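Asks: Next input, structure requested:
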Amino acid sequence: MRPPLRRIPAALLLASTLSPFQAAISDEIRAGQFYEQAIQAQQNQNLPEAIIDLKNALQENPNYVAAHILLGEIYLKQQSLSEAEVQLTQAKQLGADQALLIKPLAQLYLYQLKYDQLIKEIDPSRFSRDLQPTLHLFRGHAYVQLGELSAALNEYDMASQINPGQIDSLIGRANTLLRRGDIDGARTATDKALQMKPDDPGVRFVIGSIKHSQGDLNGALTEYDATLAAQPEHLDARLARIGILMDQHRDDQALQDLDYVKEHYSFDPRGNYLRSVILARNNRIDESVKELNTAADTLVNLKPELVTAHAQTLMLSGLVNFGLQRYDIAVSHLQLYVRQFPEQIGGYKLLASALLAKNEPEQVITLLKPVLVRNPRDYRLMFLLGSAYMRTGRHDLASTMLEKASALSADGEQIHTEIGLNLLSMGQEQMAAEELEASFKNNPGNTQAGTHLVSIYISRGESANALRVAKAMVEQAPKNITLINLMGTAQVSAKQYKQARQSFERAIELEPNFVAAYVNLGRLDAAENKLDAAKSRLENLLNKQTDNVTLMTELALIELAAGNPERAESWLAKARKVDQKSIPVLLALIEVKLHTGKTTEAVSIAEAAELIDKNDHKVLDALARCYLANNSRDRALAIYIRMADQARLSAKLLYKVARRQLDAEDQYEAIKTLKKAVLADPKHLPSQIALVETELNYGKPVFALSRAENLRQQYPNRSFARTLLGDIAMHDKNYALAVTHFQEGFNLEPNSQVLMKLFDALKQTDRNSEAYGLLSNWLEKHPEDNVPLAALAEENMRAGRFAAAEKQYDKLLKKFPDEPQFLNNLAYVYFNLGNPKALVLAENAVKLAPEHPSANDTLGWILANTGNPEKGLRYLRDAHSRLSGDPEIRYHIAAALEMLQRNDEAKAELQEALNSGQSFNGIDKAKILLEKLNR
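Replies: This is a model prediction of the structure:
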């Protein structure tokens, strides 16, 4: 009868803020009563009354997850798509169990024509076997609409393999084969379906479709009539019948069907289009145009770019679009140019540069090889071709070509610099650093190479190298304030704060109004929490440079860090009066708006910034974050895809984008982005590790295994590769192998992260005493390590060692008095020890974390067992909404319903719990209760 309990991750233990769902609940009992009334109204098919009850429940408690889910499902059934989306999205944000949301979300995506999104977001393998066939069906339907018929057949076949008795997969297969023109195959699938269920409306629809394809319109119409008589909401059958009626010029009857479509499927543009055809052929032109416009508003139509016929403008267009980083347009125009002017070598060079920017080196090689034969001494062509060879991994050819380019160039040092800067522009930091180092070695006074080198090394965390290059440049030019300031920045990266301060002060001594050095000194002050000193320093300079936007922006950021958003916004308002288009000002203002919860205003500012510079990585990142904060997820995901495209071969930027995509639960695109990052820089470990983890959890585990094995070979003395291999073994339920990998990793680099993975693996292999000993031994040496301590406390609680668990949770709560899971678990311990404080602790846990299923289950179960089952049921329902696959919660709900004498509902819940095939605490009592109710 113990509620489901989960160990809190270390990240949560160290968090200083609590859950966002800490709003007070106005009347828990009333909310629960309205929800129970809604369930009964739904069972009686009284959907309007159910909607009213659910709205009342949500008015009492806006965070009532179960009410949001049920209301979303009812709206979806009524085809009220926007309302359904609002409710389902709210439920998801409140932490609803994905298993409860995935089917209505899939249906919503189909209705909204979001086929790509459905395929990207809905992965059947992440859900229980019971859910998988239905999800494969949804994916199959989406692939059919996209015209990817082989993929659709594969989905239907997977659904049939999991559940051979499911007729819908046969119907889907028959429909798909019919679209492919395979009438015999469609008949075979239909015959199998007929044997299973001859009167199924879906089967009748397929039979009608077969007759329709063979020209038997009357026979098809008979089948469509039968389909719609049994299932009036069958949209495909209704649209097919409309088509036949239109072919037979029975427009009045067709319009009656279209009225039904308009009433029940107003979101489908096909209805508008068909109505426009009928109206047009009946000379109702204005009405017809109106219908077409409605259809056009529903669909997103992308018109292809028109290429000018004047060849003289093609090169200019290529140059302009290349400069604006519109590489697709640039390439298309330049390709036309070189076709019309094959003797003009400049077009080839620019086209090759654009193709490299698009990361299409093979096309560059194909393009330039014949051009180089005609122009064998053009070092720029050699440089571009060498860069393309480098990008494809043909390093021998690349070296040869680049050496020739360097030899032919009048300035070998400059060619190294140019190659390095070109590589840097493509995101290839490591190779860029090698080229720039070659140039800098020959000439330490080459500030073009040196300054970029310092930036690269700082960004890569190589502070010693950054400092070495910066000092060498300052030695060459000891009074160059820009280089002195840069050296100070390198010293900050090396944590040489005293020396950095001296460098910035030296720069100011040479130039009293040098803003960059003042800003850096202010940032040093702020980092040392000397906020007043930082503000004073910047304000003094601002008194001399009253219109300096940079100083105003820095002051705003300092005020925001000090917890003064109003003052920050005041500084930024002054800055905007001076320069309305300053990107740093707009970015800072966005942070202020997000900080104060003004998400709509933040979106407006971010969109304005994008109009100024749509290729600025920071602007796009801010815009995406604003969209997410404003619940515009689709727009945010589209921004991240743009960012990944623009990052080109910068592994660091690609990794950052991938992290954003993972945070936004766009795993499909995150995998694509991480693959680009690894291709760009195979030595970028964060991308390598993230790709293995993401492939394992959301992609193809076999790829994850291959990558992890490669990492183990490359880094034999590091633990992360072993840990990844252990994660893969855990995913494959090969727990013994997981123990081996985690143990190897722990032996190489002992830490609590690997410790906990090893602990979990040992538990899975029933080596409980070893797992217990592992934690105990670790805590003897690391008594303040909170994650293992929490795990040990939970182990003691699970084993019924409540006195030991009580002591450990007391210790944890002294450190984390507002940690809801510890309050929840101690409440359960107290409940079993008969301590009356249990209820108070459980209530506090729910107040702090109303979205946690464990907390709701504990409180609901305590309330039900202390004479208040009606109130307890509200919390138990919430727990189920967030963790629907836990049979113990269903048992608790059943027990509460039985206490309220709602025995039929209690029996249904008990049957679901016992049919789950899972063991749970209280299973024997659940069986006894079901026997009692069946008497």
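Asks: use CA for all of it now, contacts and neighbours both
Replies: OK.
Asks: Can you classify residue 563 by secondary structure?
Replies: When classified by DSSP: H, G, I helix; E, B strand; the rest coil, residue 563 comes out as coil.
Asks: burial measure for it, as a count.
Replies: As a burial measure, the neighbour count of residue 563 was computed by other C-alpha atoms under 10 Å and equals 12.
Asks: And residue 247, by the same measure?
Replies: By other C-alpha under 10 Å, neighbour count at residue 247 equals 12.
Asks: Repeat that for the one 5 residues further on.
Replies: Neighbouring residues of residue 252 were enumerated by other C-alpha under 10 Å; the total is 12.
Asks: now residue 624, nearest residue through space, not along the chain?
Replies: Computed as C-alpha to C-alpha, 6 or more residues apart in numbering, the closest residue to residue 624 that is not its neighbour in sequence is residue 636, at 4.3 Å.
Asks: doesn't residue 628 make contact with the one you found?
Replies: Yes: the pair residue 636 / residue 628 is scored as a contact, 6.1 Å apart, by C-alpha atoms under 8 Å.
Asks: Who has more neighbours out of the two?
Replies: For residue 636 versus residue 628, neighbours defined as other C-alpha under 10 Å are more numerous around residue 636 (25 against 18).
Asks: Give me the residues contacting the strand or helix carrying the more buried one.
Replies: Here residue 636 is covered by helix 633-647, with elements defined by DSSP states H and E. The contact list for helix 633-647, computed with C-alpha atoms under 8 Å, 6 or more residues apart in numbering, reads 426-427, 615, 617, 620-621, 623-628, 653-654, 657, 660-661, 664, 666, 669, 673.
Asks: Next, the second sequence, to be compared with the first:
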Amino acid sequence: MTSLLYRAAVRWVLPLALAAGLAHGWPAWATAPVAAPGNTQAARYYEDALSRYDRRDLAGAILQLKNALQIDRNLLQVHVLLGQALLAQGDAAAAEVSFTEALRLGVDRAEVVVPLAQALMAQGKQADVLNQPRLALAGLRPPVQAALLLQRAAAASDLGDGVQALRAIEQSRALVPSADAWVAEVAVRLRARQLAEAGAAADRALALAPTAAAAHYQKGAVLQLQGDLAGALAAHERALQLDPAHIEARVARIGLRLDQQRDADARADLVELQRLSPREPRGAYLRALLAERAGDLPAAHTALRQVTDLIDPVPLDYIRHRPQLLMLNGLAHFGLGEREKAKPYLELLQRLQGASPASSCWRRSTSTKATPTGRCCCWKPT
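Replies: Alright, predicted model coming up:
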């Protein structure tokens, strides 16, 4: 298959998802809920919301937490859990509001600094993560400092400062020698295309935490970029055995199964991906690939439109740090025949990454008539 969509997604975009710094998790203790509200009805709403949150029923949890706040707007523990649920649902701006309100009400800063940093980064506020006084390290316990330093590393990497990112990772590692810092280092190294160093960091993470899904995923990302597709698939499958809800590993496995012409398996994985994360733009992109393979051009276009509907509203300050989102939206707009809309995303990607498959295809597209599914050229990724 020579489709622009297929080659970009499977061989370049999808393996770089977490490598480009999409997210870094935070430890369970950093999000542990505080005591339930004193008001009986509010407490019921809160307990039901907590149960729903644990089951990943985020919409239901958010509804119940808002019900509790209608009874009492000053329930700081409700604001904390609401921020976590909103962040997990992808509403970073609203999550920041909830965490900020919890801080105003007097919640222990250690409870919210890490997810607050994530909420800021999801809005393109990387500089705030590095500079905001409310995210200062002073006064936090070492484990919280270590987790926050990994967020700083991700922010610095987004801003193009790999040296500062690695320095923050080393500081985190000195405070808490855990696999998390090595996992974070893989992402920074892959962004710099330092594959050997990334592989070594992934191996260290696995040595420290052999049952950590994130470590296996990152090892798979390294192997995939090195061209070892069989090893990458094994690593991603191990990650999913350990954590069936691991989005990045599932996205990567879908891409590899497409590469192997295992469309039925890829489709089954895609159903699960969209159940776990309905607003994941890569899920819509992958659906477009499968529809294109089946010759269903209307379905492919519908899926591409979903990609653009999901990414277009995202602040450019956030997208500019995410080459995979720039490429996805640029290719989706191009596949829809919307060259002028595709152009700023692909040009920004070219400025960010230099010569890339997408920029090459964009240059060729000016003199090549694209089909409705976006076939414009045949290239191999660098």
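Asks: Got a TM-score for the pair?
Replies: Scored against TM-score structural alignment, normalised by the length of structure 2, the superposed chains reach a TM-score of 0.62; 297 aligned residues with a C-alpha RMSD of 4.5 Å.
Asks: Just the ones of the contacts of helix 633-647 of structure 1 in helices?
Replies: Helix and strand membership here follows DSSP state H; of the contacts of helix 633-647 of structure 1, those in helices are 617, 620-621, 623-628, 653-654, 657, 660-661, 669, 673.
Asks: Would you mind giving me the PyMOL syntax to select the buried ones in those residues?
Replies: For selection in PyMOL, the members of these meeting the burial criterion (16 or more other C-alpha atoms under 10 Å) are listed in this command:
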select buried, resi 617+620+621+623+624+625+626+627+628+653+654+657+660+661+669+673
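Asks: and the ones in helices among the contacts of helix 633-647 of structure 1, which two are the farthest apart?
Replies: Across those, no pair lies farther apart than 626 and 673, at 21.2 Å, counting by C-alpha to C-alpha.
Asks: rewinding a little: could you single out the nearest of the ones in helices among the contacts of helix 633-647 of structure 1 to residue 413 of structure 1?
Replies: For those, with residue 413 of structure 1 as the reference and C-alpha to C-alpha as the criterion, the closest is residue 653, at 28.5 Å.
Asks: Next one: that closest one from residue 676 of structure 1, what distance?
Replies: Using C-alpha to C-alpha, to the nearest Å, one obtains 11 Å as the distance from residue 653 of structure 1 to residue 676 of structure 1.
Asks: and what of residue 414 of structure 1?
Replies: Relative to residue 676 of structure 1, residue 414 of structure 1 is positioned 30 Å away (C-alpha to C-alpha).
Asks: who's more crowded, these two?
Replies: Using other C-alpha under 10 Å, the more surrounded residue of residue 414 of structure 1 and residue 676 is residue 676, with 23 against 18.
Asks: Name the helix or strand for that one, please.
Replies: helix 667-680.
Asks: which helices and strands sit right next to that helix?
Replies: Taking 3 or more C-alpha pairs under 8 Å, 6 or more residues apart in numbering; DSSP states H and E as the contact definition, the neighbouring helices and strands of helix 667-680 of structure 1 are helix 115-121, helix 651-663, helix 685-698.
Asks: Tell me which residues of the helix holding residue 636 of structure 1 come out buried.
Replies: Neighbour-count burial for helix 633-647 of structure 1, with 16+ other C-alpha under 10 Å as criterion, is recorded at 633, 636, 637, 639, 640, 641, 642, 643, 644, 645, 646, 647.
Asks: State the distance from the third one to residue 644 of structure 1.
Replies: By that I understand residue 637 of structure 1. As for residue 637 of structure 1, its distance to residue 644 of structure 1 is 11 Å (criterion: C-alpha to C-alpha).
Asks: So residue 137 of structure 2 sits against residue 145, correct?
Replies: Yes: counting by C-alpha under 8 Å, residue 137 of structure 2 sits close enough to residue 145 to count as a contact (5.7 Å).
Asks: between those two, which one's more packed in?
Replies: The residue with more neighbours, out of residue 137 of structure 2 and residue 145, is residue 145; 23 against 16, by other C-alpha under 10 Å.
Asks: Go ahead and confirm that one touches residue 171.
Replies: No: the pair residue 145 of structure 2 and residue 171 fails to qualify as a contact (C-alpha under 8 Å) at a distance of 9.2 Å.
Asks: So for residue 92 of structure 2, what's the nearest residue that isn't a sequence neighbour?
Replies: Looking at residue 92 of structure 2 with C-alpha to C-alpha, 6+ apart, the closest residue is residue 119, at 4.7 Å.
Asks: sorry, back to before: from the ones in helices among the contacts of helix 633-647 of structure 1, which is closest to residue 845 of structure 1?
Replies: Closest to residue 845 of structure 1 out of those is residue 628 (28.1 Å), distances taken as C-alpha to C-alpha.
Asks: Give the full set of residues in contact with the counterpart of the closest one in structure 2.
Replies: With TM-score structural alignment as the matching criterion, the partner of residue 628 of structure 1 in structure 2 is residue 258. Contact partners of residue 258 of structure 2, counting by C-alpha under 8 Å, 6+ apart, are 10, 266.
Asks: Quick check: residue 165 of structure 2 vs residue 60 of structure 2, distance?
Replies: Distance check for residue 165 of structure 2 against residue 60 of structure 2: by C-alpha to C-alpha, it reads 37 Å.
Asks: The stretch 101-250 of structure 2: helices as residue ranges?
Replies: Shown for the stretch 101-250 of structure 2, the helices assigned by DSSP state H, counting those that start in this stretch span residues 113-122, 126-131, 142-158, 162-175, 179-191, 195-208, 213-225, 229-242, 247-259.
Asks: ok now the last one, how far from the chain's centre?
Replies: Right, helix 247-259 of structure 2. Relative to the centre of its chain, helix 247-259 of structure 2 is centred 14 Å away, using C-alpha atoms, centre = their mean, to the nearest Å.
Asks: one step back: would you mind putting the helices of the stretch 101-250 of structure 2 into JSON lines with distance to residue 319 of structure 2 alongside?
Replies: Written out in JSON lines, the entries for the helices of the stretch 101-250 of structure 2 read as follows (distance: least, C-alpha to C-alpha, whole Å):
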{"stretch": "helix 113-122", "distance to residue 319 of structure 2": "9"}
{"stretch": "helix 126-131", "distance to residue 319 of structure 2": "12"}
{"stretch": "helix 142-158", "distance to residue 319 of structure 2": "10"}
{"stretch": "helix 162-175", "distance to residue 319 of structure 2": "18"}
{"stretch": "helix 179-191", "distance to residue 319 of structure 2": "15"}
{"stretch": "helix 195-208", "distance to residue 319 of structure 2": "24"}
{"stretch": "helix 213-225", "distance to residue 319 of structure 2": "21"}
{"stretch": "helix 229-242", "distance to residue 319 of structure 2": "26"}
{"stretch": "helix 247-259", "distance to residue 319 of structure 2": "18"}
